[in-house]
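Colleague: below: sequence and its predicted model.
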Amino acid sequence: MTETGTSATSADGGGTARGADADPVSVTFRPTTLSTLVAVSAALFALAALEVATADTFLMGSAGVALVTAGLWVAWRWRRLVGVVVGFPGVALVLLAIAGSWTGVGRAVAFATVAPALLGALLVTVSLAPGRGEGTRTLLKAGCGVVFLGVLMAGVGQSATFDELALATVGIVVAYDAGETAVNVGEHLGQEASTWRVESTHLAGTAAVGVLTVLLGRALQGLQTPGLDLGQFAIVLVAVVAFVAVLHE
């Protein structure tokens, strides 16, 4: 699939362009902006829902991811050097946030949760960068998978409640689905086309399914098998939801 449209050729001109003054129509086949922002936000929401990171750590990490996102966009739309200048402090903020999670009581679980969650959010951001081409979907899956690892760590360490684990898992599913939407719509319609209605409708449906998933999880929580503690049951639930997300593809 090419990134720029070509002008029509004449029937008898031996392949020459018809109309010397006709400009080719440029179409950019890149992940769409709305779904990209939703995907990155949902990945960060997964960490926020766990309530493992302190407010300062979460805000610092989120600011870092936002700067990297902005830097990637600037590098594509304007100048690469300026994009690096904007995005590099974001990487530093993410690393500082991860280092800052290694403090206080339960720091091992906090670090094991925050580190993969923030690094996964960074991968999601990079995977949906407007300048990327091949490997976008693979990197998106990897990013969501790393965030999911953070949720599993919170479940193993029993540092989050059932509701928090369920919400975080839904956030990951929304991040993955929104990322796929950004790529699919971008491939078929390009960034120049008005796609916000299509994206909004699809993302609203995904959010509705997420809410139903949380409600179902709460209902199933009352059916726990004797001897299966909350952390183990939550891990089983999030694993099932992750499996459903993979089947969705």
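Modeller: Good, I have the coordinates. All figures in this text were calculated on a predicted structure; none of them were measured in a lab. Numbers count the residues shown, from 1 in each chain.
Colleague: all contacts plus neighbour counts: C-alpha atoms, from now on.
Modeller: OK.
Colleague: OK, contacts around residue 36?
Modeller: 125, 128, 178, 179, 182 (C-alpha atoms under 8 Å, 6 or more residues apart in numbering).
Colleague: was I right to think the third one contacts residue 33?
Modeller: The reference is to residue 178. No - contact criterion C-alpha atoms under 8 Å: residue 178 and residue 33 do not qualify, at 10.5 Å.
Colleague: more crowded one of the two?
Modeller: Between residue 178 and residue 33, counted using other C-alpha atoms under 10 Å, residue 178 has the larger neighbour count: 26 against 19.
Colleague: what distance separates the helix or strand harbouring the more buried one from the middle of the whole chain?
Modeller: Assigned by DSSP states H and E, residue 178 belongs to helix 162-189. Mean-position distance between helix 162-189 and its chain equals 6 Å (C-alpha atoms, centre = their mean, to the nearest Å).
Colleague: elements contacting that helix?
Modeller: Here helix 162-189 touches helix 33-50, helix 136-156, helix 196-221, helix 230-248, going by 3 or more C-alpha pairs under 8 Å, 6 or more residues apart in numbering; DSSP states H and E.
Colleague: another one to put next to it:
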Amino acid sequence: MNGEITRRPTRLSAALSLLAAALAVSLVNTDAATGTFVAVAGLVVAIEGAHRFRTEQRLLGTAGLLVGGLVGVGGAGLAVSSATGQSQLIEVGLGLFGVVCLGLGVLPLRGSGSRGLSKLGCASVLLAIVGGGLFQTAGAVALLLACAALIVSWDAAENSIAVGEQLGREAKTWTVEAAHFGGTALVGGVAVGAGLVVRDLGTPGLPLHAVAFMLVALVFLTLALHD
């Protein structure tokens, strides 16, 4: 080894970002939860296999690509088959597309990750959440929780790329990453709690789904203000 720093996104924050995104998709479409998480697992294995193949570990890389690809496609198929109508099919499709883009952004084959892909992935998941509100296929509480999970996912993706660029993947940063993730999750939990309080107040003329869309607007604002 020549001691060169590998400026790739850090593994812990990348994994937490994908899990949070999968949770957001699953909250909007609970029937697709199992398939979504299986698809994420397959995606991670396939990307790691592709990376190993590119770095001359042909046998291990090929095995990872085959197993991950089969698991990912199977999970995606399971998630899609769980959709009971056109609206749910759109939501699941947007959610899976978002997770894939996010995975390619925080688990790149080369380079230091892609903020563009991670933002595209989060935007697609956000559209799935908006669809859940518009089509009323998910309740207000589920939408609130999904928005909070999406904020956490996006922030973890940004942190994974930023820490990887500054310190490299080999640096022992898992405690800092875990603390950062926990802080963001806490803020998201407070936002959800505030939304539930507003809902319980029973404000006249404010439907339950309007409360969820308030947090959706917060997601847009957060993404717009972030540098």
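Modeller: It's in. What you see is a predicted model; the values in this text were computed from it and never measured.
Colleague: what does the TM-score come to for these two?
Modeller: Once superposed, the chains reach a TM-score of 0.88 (TM-score structural alignment, normalised by the length of structure 2), with 221 aligned residues with a C-alpha RMSD of 2.1 Å.
Colleague: give me the stretch of structure 2 that the helix holding residue 178 of structure 1 matches.
Modeller: Aligned by TM-score structural alignment, helix 162-189 of structure 1 falls on residues 140-167 of structure 2.
Colleague: same deal with stretch 201-221 of structure 1?
Modeller: Counting by TM-score structural alignment, stretch 201-221 of structure 1 pairs with residues 179-199 of structure 2.
Colleague: for that stretch, buried residues please.
Modeller: By neighbour count on 16 or more other C-alpha atoms under 10 Å, the buried set for stretch 179-199 of structure 2 is 180, 181, 184, 185, 188, 189, 191, 192, 195, 196, 199.
Colleague: show residues contacting stretch 236-245 of structure 1.
Modeller: Outside stretch 236-245 of structure 1, the residues that touch it by C-alpha under 8 Å, 6+ apart are 165, 166, 169, 173, 217.
Colleague: spit out the contact partners of the third one.
Modeller: What it means is residue 169 of structure 1. By C-alpha under 8 Å, 6+ apart, the neighbours of residue 169 of structure 1 are 46, 148, 151, 238, 241, 242.
Colleague: what about the last one, distance to residue 114 of structure 1?
Modeller: It stands for residue 242 of structure 1. To residue 114 of structure 1, residue 242 of structure 1 is 19 Å away according to C-alpha to C-alpha, to the nearest Å.
Colleague: and these two? which has more neighbours close in?
Modeller: Legend: neighbour count by other C-alpha under 10 Å for residue 242 of structure 1 and residue 114, higher for residue 114 (34 against 19).
Colleague: map the more buried one across to structure 2 for me.
Modeller: Looking across to structure 2 (by TM-score structural alignment), residue 114 of structure 1 lines up with residue 92.
Colleague: follow-up on the earlier one: now the helices and strands packed on helix 162-189 of structure 1 in JSON lines, with distance to residue 118 of structure 1?
Modeller: JSON lines is the format used below for these (distance: least, C-alpha to C-alpha, whole Å):
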{"stretch": "helix 33-50", "distance to residue 118 of structure 1": "7"}
{"stretch": "helix 136-156", "distance to residue 118 of structure 1": "7"}
{"stretch": "helix 196-221", "distance to residue 118 of structure 1": "21"}
{"stretch": "helix 230-248", "distance to residue 118 of structure 1": "19"}
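Colleague: tell me the most buried of those helices?
Modeller: helix 33-50 (a mean of 24; mean count of other C-alpha atoms under 10 Å).
Colleague: just how off-centre is it within its chain?
Modeller: 6 Å.
Colleague: so after that helix, what's the next helix or strand?
Modeller: helix 55-77.
Colleague: quick one: buried residues of that following helix?
Modeller: 57-75.
Colleague: and the angle from it to helix 33-50?
Modeller: If you take axes from the mean of the first three to the mean of the last three C-alpha atoms, to 10 degrees, helix 55-77 of structure 1 sits at 160 degrees to helix 33-50.
Colleague: what is helix 55-77 of structure 1 packed up against?
Modeller: Contact here means 3+ C-alpha pairs under 8 Å, 6+ apart; on that basis helix 55-77 of structure 1 packs against helix 33-50, helix 80-100, helix 107-127.
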